[in-house]
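**Student:** With the sequence up front, the predicted model follows.
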Amino acid sequence: MARFIKSNEPSAGKAPGSLVFIGNQKLDQSIIKISAFDAHELNEYTIEDVDECTRYLTPDSVTWVSVYGLHDTDNIKRLGELFSIHPLVLEDILNTGQRPKFEEYDEYIFLVLKILRFDTESMLVQGDQLSIVLGDNYLISFHEQPVDIFQPVRERIRKHRGRIRQGKSDYLAYALLDTVVDNYIICIEKIGCNVEELEEAVLEDPSPDILSQITNYKREVNYLRKTIRPARELIISLAHCDNEILRESTTPYLKDLKDLISHAVEATDNYREMLSDQLGIYNTAIGNRLNEIMKILTIFAAIFIPLTFIAGIYGTNFENVPELKYKYSYYFFWGIMATVAILMIRFFKKKGWM
């Protein structure tokens, strides 16, 4: 399945809000985990029945529901009923090719963006969709598969580090988004190191292998750019959102996050331009190498043209060629050939062509 766009064929012709999973199934069975916490207490559960989610909702605590595996549409539908989530939102959650977006509703805020990681073996950027439904005292995160990047956030909750346990659901949403954006920076840094190393290789040895690497990195940077630029729009919208769910104390953190993702976008654009420059340098180097080869061939051809002319005259079959019966004609002939060649070489050097 293409990474830049997912096929919507399964949902073609269906009514808006139809729950159809679009993407690759990455888990055999869905997993639902719950973390319910406040400043004094933390409880963590793994549940099998979606209906149990509401048991852990309390006005004075934050309930984080993590859903892993989006292929089970029945679970997603039931969660939508329990938390009054609009069918169009559920449709976006199930479409793993959904563009990053931000939407406000009466009871919640909906966010969708990509979690990125750089696979050093395949040298590809891998993406998993993250959807967040943010309510006043709860946060539901929908994942294609279990991800490790949020483990530090869970450790902060468990060890009561930072202000996450004192904050509300909006600060938890900020912590998750901050982790996602930090991971964008890590991906860009890993690709950027390889791109910068290519610059010297392009000048020293512009081989077909270098061209292949430039093309591959250009594709991956374009994928990063396609993902990160709309994510910046999402975070800007969130930072300027006037909604009671987003408390005033969280606004400075969201504005700082806006600066961080702007830095990620600028870095992506810089590496994209650098790769374009490297491609131009590669083409120029190949062109210069071809010009050098053509120059040498042209010089040789220019030297041999008059020699061929002379040899052609004395290679004719006319009987009366005066020089043919001269005793030293052979040596005289070679002397003329050598003299013409030497004079032409000296002329080419004087002109700077050799």
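**Tutor:** That came through, no problem.

**Student:** switch to C-alpha atoms for all contacts and neighbour counts from now on
**Tutor:** Noted.

**Student:** could you list every residue that touches the most centrally placed residue in the chain?
**Tutor:** Centroid-nearest residue in the chain: Leu224, 2.8 Å away (criterion: Cα atoms, centre = their mean). By Cα atoms under 8 Å, 6 or more residues apart in numbering, Leu224 lies in contact with Val125, Ile188, Thr268.

**Student:** Check which residues of the one helix or strand it maps to are buried.
**Tutor:** Element membership of Leu224, judged by DSSP states H and E, is helix 208-239. Residues of helix 208-239 classed as buried: 210-211, 213-214, 217-218, 220-225, 227-239 (neighbour count, 16 or more other Cα atoms under 10 Å).

**Student:** Likewise for stretch 78-95?
**Tutor:** For stretch 78-95, a neighbour-count test (16+ other Cα under 10 Å) marks Leu79, Phe83, Ile85, Pro87, Val89, Leu90, Glu91, Asp92, Ile93, Leu94, Asn95 as buried.

**Student:** so where do the strands sit in the protein?
**Tutor:** Using DSSP state E, the strands found in the chain span residues 31-37, 42-47, 62-68, 101-104, 109-119, 124-134, 138-143.

**Student:** CSV for those, including mean neighbour count and distance to Ile286?
**Tutor:** As requested, those are arranged in CSV below (neighbours: other Cα atoms under 10 Å; distance: least, Cα to Cα, whole Å):
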stretch, mean neighbour count, distance to Ile286
strand 31-37, 19, 54
strand 42-47, 14, 60
strand 62-68, 24, 50
strand 101-104, 16, 44
strand 109-119, 21, 31
strand 124-134, 21, 27
strand 138-143, 23, 46
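
**Student:** Next one for the comparison:
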Amino acid sequence: MHKSKKNKNFSPPFKQVGQPLIFDENVTRPTVQYTPTKTETFIYNSEKLDSFVQVDEFTYSAQPQVIHWINIFGVDNLNLIARLKDILNIDPLTLEDIVHLNQRPKIDEFSDYIYIIVKMLYLDSAVNEIKTEQISILWGKNFVISLQQREGDVFDPIRKQLRIPQSTLRNRSADFLVYSLLDTIIDYYFVILENLSDKIEDLDEKITLNPDQKTISTILNIKKQLIYFRKSITPLRETFRYFQQTDSPLINKETLKFFMSIHDHVFIAIDNLETLKDLLSGMYDNYLTSISNKMNEIMKVLTTIATIFIPLTFIAGIYGMNFNHMPELKWKFGYPLSLFSMAVISGIMILFFK
């Protein structure tokens, strides 16, 4: 078992007290039903590239000057995950973190590999919500293994670069592949931020023109997504500080500046997120103000109408009393004079309220 060389600023892997490790040698792993695990393998250097797909299996054989990228879709095949320990001598605690999802983003450094957890975010157009997926990255001298919860990711630009012999990715070491994976994940955060920004802009225009009951539902939905987004990426601010402190031999000096740029991008993403959050809060206040003004206009109209009818009702009430001695009731001009008086009073009050 490896002895980890973890930085004091990073928390140890999660494990419930008293719960045996699934990947301990003396523990029988439970048999579970799972969807067949797909593995995608790229074996490359500056001169050649081999790529293939396997099911419930992966291939690795250490070769000098050759990098292996193994992308595994699905982490519920425990026997397949256990092979990482057998082939690459991965610490059982690391394997525990891989299969126990909903971990916080973190970086753990061991004697001959680095383990990274990040959150990959994407937009689910079917329900119009942000979805998250835990990505685990095992990074050694000549291998990078990325493990995802399900098939589908944002790594297509990396796959395209690997198929170009002259690309920077093909001519760099494994640390540049790790940088590319992290950078692609972080870049997609900005795609989501842009999408949310467009929604907020459209919503602002709708609030200005014609706010309705659906508007508040939309505001609350976007606010919920922003909170979910913030919860997913904020821990990266501290996690990626690791690159400012590490002296790991797995990271070349010329690649370190690229990792530092990812750290800067995380800060920019969080700043943009806070800006959108402030805009949405202001928009919510504008919505309440708009609804309040709209209600005041309605109340003003109703009050005006009620005020106009008060003297008219008074006149009608006076002459609606059934007393015998009311001379106006028997006067032939009494009825038209009453209507004329009501019309004059109404006109005067309408002019007054204008």
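**Tutor:** Nice, I can see it. If you're wondering where the values come from, they're calculated on a predicted model, not measured in any experiment.

**Student:** coming back round to it: mean deviation, the helix holding Leu224 of structure 1 versus structure 2?
**Tutor:** Here helix 208-239 of structure 1, set against structure 2 after superposition, deviates by a mean of 2.5 Å using mean Cα distance after the TM-score superposition for structure 1.

**Student:** try stretch 183-194 of structure 1
**Tutor:** Mean deviation of stretch 183-194 of structure 1 relative to structure 2 after superposition (mean Cα distance after the TM-score superposition for structure 1): 1.8 Å.

**Student:** give me the stretch of structure 2 that that stretch matches.
**Tutor:** Mapped onto structure 2 using TM-score structural alignment, stretch 183-194 of structure 1 spans residues 188-199.

**Student:** Name the surrounding residues that touch the matching stretch.
**Tutor:** Contacts for stretch 188-199 of structure 2 (Cα under 8 Å, 6+ apart): Leu121, Tyr122, Leu123, Val154, Ile222, Ala269, Asn272, Leu273, Leu276.

**Student:** roughly how far apart are the alignment partner in structure 1 of the fifth one and Glu244 of structure 1?
**Tutor:** Taking TM-score structural alignment for the superposition, Ile222 of structure 2 sits opposite Tyr217 in structure 1. Counting by Cα to Cα, to the nearest Å, the separation of Tyr217 of structure 1 from Glu244 of structure 1 is 43 Å.

**Student:** do Val153 of structure 1 as well
**Tutor:** Distance, Val153 of structure 1 to Glu244 of structure 1, by Cα to Cα: 24 Å.

**Student:** Between these two, tell me which one has more neighbours.
**Tutor:** The residue with more neighbours, out of Val153 of structure 1 and Glu244, is Val153; 16 against 13, by other Cα atoms under 10 Å.

**Student:** Tell me the counterpart of that one in structure 2.
**Tutor:** With TM-score structural alignment defining the correspondence, Val153 of structure 1 maps onto Ile158 in structure 2.

**Student:** wait, its match sits on Tyr179?
**Tutor:** No: using Cα atoms under 8 Å, Ile158 of structure 2 makes no contact with Tyr179, being 10.7 Å away.

**Student:** Now for the equivalent of Leu254 of structure 1 over in structure 2, how many residues are close by?
**Tutor:** When structure 2 is aligned by TM-score structural alignment, Leu254 of structure 1 is paired with Phe259. Around Phe259 of structure 2 there are 24 other residues, counting by other Cα under 10 Å.

**Student:** Not counting its neighbours along the chain, what's nearest Phe259 of structure 2?
**Tutor:** Excluding its sequence neighbours, the residue lying closest to Phe259 of structure 2 (Cα to Cα, 6 or more residues apart in numbering) is Tyr179, at 6.1 Å.

**Student:** show me what contacts the residue nearest to Arg247 of structure 1 when sequence neighbours are not counted?
**Tutor:** Nearest residue to Arg247 of structure 1, sequence neighbours excluded (Cα to Cα, 6+ apart): Asp170, at 7.1 Å. Applying Cα under 8 Å, 6+ apart to Asp170 of structure 1 gives the contacts Leu134, Asp136, Ile245, Leu246, Arg247, Thr250.

**Student:** now Tyr44 of structure 2
**Tutor:** Asp50, Val66, Ile67, His68, Leu162, Arg170.

**Student:** Surely the last one is in contact with Leu162?
**Tutor:** Spelled out, it's Arg170 of structure 2. Yes: if you go by Cα under 8 Å, Arg170 of structure 2 and Leu162 touch, sitting 5.9 Å apart.

**Student:** Those two: which has the busier surroundings?
**Tutor:** Set Arg170 of structure 2 next to Leu162 and count neighbours by other Cα under 10 Å: Leu162 wins out with 25 against 22.

**Student:** how about the buried residues of stretch 78-95 of structure 1, which pair is most distant?
**Tutor:** Phe83 and Asn95 (19.5 Å; Cα to Cα).

**Student:** Compute the distance between Ile185 of structure 2 and Phe267 of structure 2, please.
**Tutor:** In terms of Cα to Cα, Ile185 of structure 2 sits 14 Å off from Phe267 of structure 2.

**Student:** Likewise for Trp331 of structure 2?
**Tutor:** 88 Å.

**Student:** Compare those two and say which is more crowded by neighbours.
**Tutor:** Neighbour comparison, Trp331 of structure 2 and Phe267: the larger count goes to Phe267, with 16 against 10 (by other Cα under 10 Å).

**Student:** Look up the closest residue to the more buried one, ignoring the ones flanking it.
**Tutor:** Nearest residue to Phe267 of structure 2, sequence neighbours excluded (Cα to Cα, 6+ apart): Arg237, at 6.7 Å.

**Student:** what's near enough to touch that neighbour?
**Tutor:** Contact analysis of Arg237 of structure 2 by Cα under 8 Å, 6+ apart lists His263, Val266, Phe267.

**Student:** In structure 1, what residue corresponds to it?
**Tutor:** So, by TM-score structural alignment, Arg237 of structure 2 is matched to Arg232.
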